[in-house]
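[1] Give me coordinates for this.
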Amino acid sequence: MTAVVLALLFAGGAVTVASAQREEAPSTPASHSADAGFARDMSVHHQQAVEMSFIVRDRTTDEEVRRLAYDIANTQANQRGMMLGWLDMWALPKVESGTEPMAWMDMGGHGHAGPSDGALMPGMATRTELDRLRKADGKAAEILYLQLMTDHHVGGVHMARGCVEKCSVEVERNLAQGMVDAQESEISLMAHLLAKRGAKPRA
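    As a prediction, the model looks like this:
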């Protein structure tokens, strides 16, 4: 009899623990959450980095810059796919109308007053700057790309740090921290490449 009672108590305890674990498990992020906001906004941010990298690839023959552009395009295209995949998995829209970019950071876009010539978020190039990059060649294209991408990375690092602080999904926070580490390293590399060309970052 004692053994039966103990078995029932153990089973009941196991059910209680399992129930508690289910209750503590993170739910699917809400559409207005930092997790969803970061996935949406960084996907847009990354898309422009990929675009700029493909542009400069065709505007220069310099192997250092072309290799950097390839690395950035490949890395950010893959990360963008992951973030859009999460939005699909969470059954959330990839674009949320009526919400300003980076509103999830509670900073109003870090002082960004809204779209300026197509620059939706801090660090993003304007349409005019992208047109200049498309028309530039050789060293001029390299310098402009490195300057624009440095600005782009600074804005991206700021946003990724916001996710590290505010996102609730661990795998997303880890991705964001990886972005911070990689892009800060690339900012240093781009400063070096600019110096070799007698130039420097714009900011």
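
[2] alpha carbons only for contacts and neighbour counts from here, please
    Will do.

[3] Mind naming the longest helix for this structure?
    In the chain, taking DSSP state H as the definition, the longest helix is helix 138-166.

[4] Flag every buried residue along that helix.
    The neighbour-count check on helix 138-166 (16 or more other CA atoms under 10 Å) flags 139, 141-157, 159-164, 166 as buried.

[5] and for comparison, fold this next one:
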Amino acid sequence: MNGTVIRRLPVLIATGAVLALVAVLVVWWRTTEGAVNASTPGNRSAEAGFARDMAVHHQQAVETSFIVRDRTGDEDVRTLAYDVINTQANQRGMLLGRLEGWGLSKTSAEAPMTWMGHGAAHGAKDGSLMPGMATNTQLDQLRKADGKDAEVLYLRLMTAHHKGGVDMARAAVKEAGDARLKRLAQTMVDGQQAELDLMAAMLARRGAGAER
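    Okay, the predicted model is just below:
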């Protein structure tokens, strides 16, 4: 090792130490900044309320679709039912996963839609906890129906269900601050609106309207 290198060695070591320290500080700063700026939704937030309510809303859509699957042989209706089952079961899992990630309970003692400022205004009864949800009586009617009658009833129930779900999802897009939840809510709006158009056409082909 020549003299020049020997003389420069302490400088190189010191420079390396400084660069290493800078790298550590940058990582620490970014980590700290992320921790400070990251906001976890609270228990009474729009994010938490929407996730809980829509998980319940989706669960009934899945249940209703399983019922009609066994009440008709029509491939179009059965395909729609399968799509609703797969999509909404998956989205429900995402909603519950967000709640778990936030460390929040999956249930609440508050009335559904409190996060929207509605509270008990819906007047939940007979299993219909939120706008668009079918009553237990209507689900029993679907279980007893066959063929075209089952198809029309399912399409009407799911049309009302989707309309209620779209309104809730739009409120979440507007009110929520969590970016991932907002994207999921917008996906629901887009997907369910497309299915509303499809169901309107399916009802028309059966000489029926969307009224319940």
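
[6] picking that back up, just tell me the aligned range of the longest helix of structure 1 in structure 2.
    Against structure 2, the aligned range for helix 138-166 of structure 1 is residues 147-175 (TM-score structural alignment).

[7] Average offset of the matching stretch relative to structure 1?
    Superposing on structure 1 and averaging over aligned pairs (mean CA distance after the TM-score superposition for structure 1), stretch 147-175 of structure 2 comes out at 0.3 Å.

[8] do stretch 79-91 of structure 2 as well
    Mean deviation for stretch 79-91 of structure 2: 0.4 Å (mean CA distance after the TM-score superposition for structure 1).

[9] got a list of what the nearest residue to residue 94 of structure 1 once chain neighbours are set aside touches?
    Excluding the flanking residues, the one nearest residue 94 of structure 1 by CA to CA, 6 or more residues apart in numbering is residue 40, at 5.9 Å. Residue 40 of structure 1 makes contact with 83, 84, 87, 94, 95, according to CA atoms under 8 Å, 6 or more residues apart in numbering.

[10] hmm, try it at 10 Å
    By CA atoms under 10 Å, 6 or more residues apart in numbering, the contact set of residue 40 of structure 1 is 34, 80, 83-84, 86-87, 92-96, 101-102.

[11] just residue 177 of structure 1 next, same as before
    157, 160, 161, 162, 163, 164, 165, 171, 183.

[12] which one is residue 47 of structure 2 nearest to, not counting chain neighbours?
    The nearest residue in space to residue 47 of structure 2 (CA to CA, 6+ apart) is residue 176, at 5.4 Å.

[13] I would like the residues contacting stretch 66-80 of structure 2, please.
    60-61, 65, 81-86, 139-140, 142-155, 195, 198-199, 202.

[14] if we can go back for a sec, run the chain-centre distance for the match of helix 138-166 of structure 1.
    Stretch 147-175 of structure 2 sits 14 Å away from the centroid of its parent chain (CA atoms, centre = their mean, to the nearest Å).

[15] mind checking what residue 116 of structure 2 lines up with in structure 1?
    In structure 1, residue 116 of structure 2 lands on residue 105 (TM-score structural alignment).

[16] Burial check on that match, number of neighbours?
    Neighbours of residue 105 of structure 1 under the rule other CA atoms under 10 Å: 20.

[17] now do residue 85 of structure 1
    Neighbours of residue 85 of structure 1 under the rule other CA under 10 Å: 14.

[18] Assign it to helix, strand or coil.
    Here residue 85 of structure 1 is recorded as helix under DSSP: H, G, I helix; E, B strand; the rest coil.

[19] if I look at the aligned residue in structure 2 for it, how far off is residue 104 of structure 2?
    Under the alignment by TM-score structural alignment, residue 85 of structure 1 pairs with residue 97 in structure 2. For residue 97 of structure 2, the distance to residue 104 of structure 2 equals 10 Å [CA to CA, to the nearest Å].

[20] Can you give me the separation between the residue most central in space within structure 1 and residue 83 of structure 1?
    Most central in structure 1 under CA atoms, centre = their mean is residue 42, positioned 3.7 Å from the mean C-alpha point. Using CA to CA, residue 42 of structure 1 is found at 8 Å from residue 83 of structure 1.

[21] do residue 148 of structure 1 as well
    According to CA to CA, residue 148 of structure 1 and residue 83 of structure 1 sit 23 Å apart.

[22] cool, residue 165 of structure 1 as well?
    According to CA to CA, residue 165 of structure 1 stands 17 Å off from residue 83 of structure 1.

[23] helices or strands next to the longest helix of structure 1 in the packing?
    helix 34-57, helix 63-89, helix 127-135, helix 170-196 (3 or more CA pairs under 10 Å, 6 or more residues apart in numbering; DSSP states H and E).

[24] quick one: which of these is nearest residue 115 of structure 1?
    Residue 115 of structure 1 lies closest, by CA to CA, to one member of those: helix 127-135, at 10.8 Å.

[25] ok, residues contacting the closest one?
    Outside helix 127-135 of structure 1, the residues within contact range by CA under 10 Å, 6+ apart are 48, 51-52, 55-56, 58-59, 116-119, 124-126, 136, 140-145, 148.

[26] Repeat the analysis, applying 7 Å as the threshold.
    55, 117, 118, 141, 144, 145 (CA atoms under 7 Å, 6 or more residues apart in numbering).

[27] ok, the second one to residue 20 of structure 1 distance?
    Right, residue 117 of structure 1. Taken as CA to CA, the span from residue 117 of structure 1 to residue 20 of structure 1 is 51 Å.

[28] now residue 197 of structure 1
    Remark: distance between residue 197 of structure 1 and residue 20 of structure 1 (CA to CA) = 60 Å.
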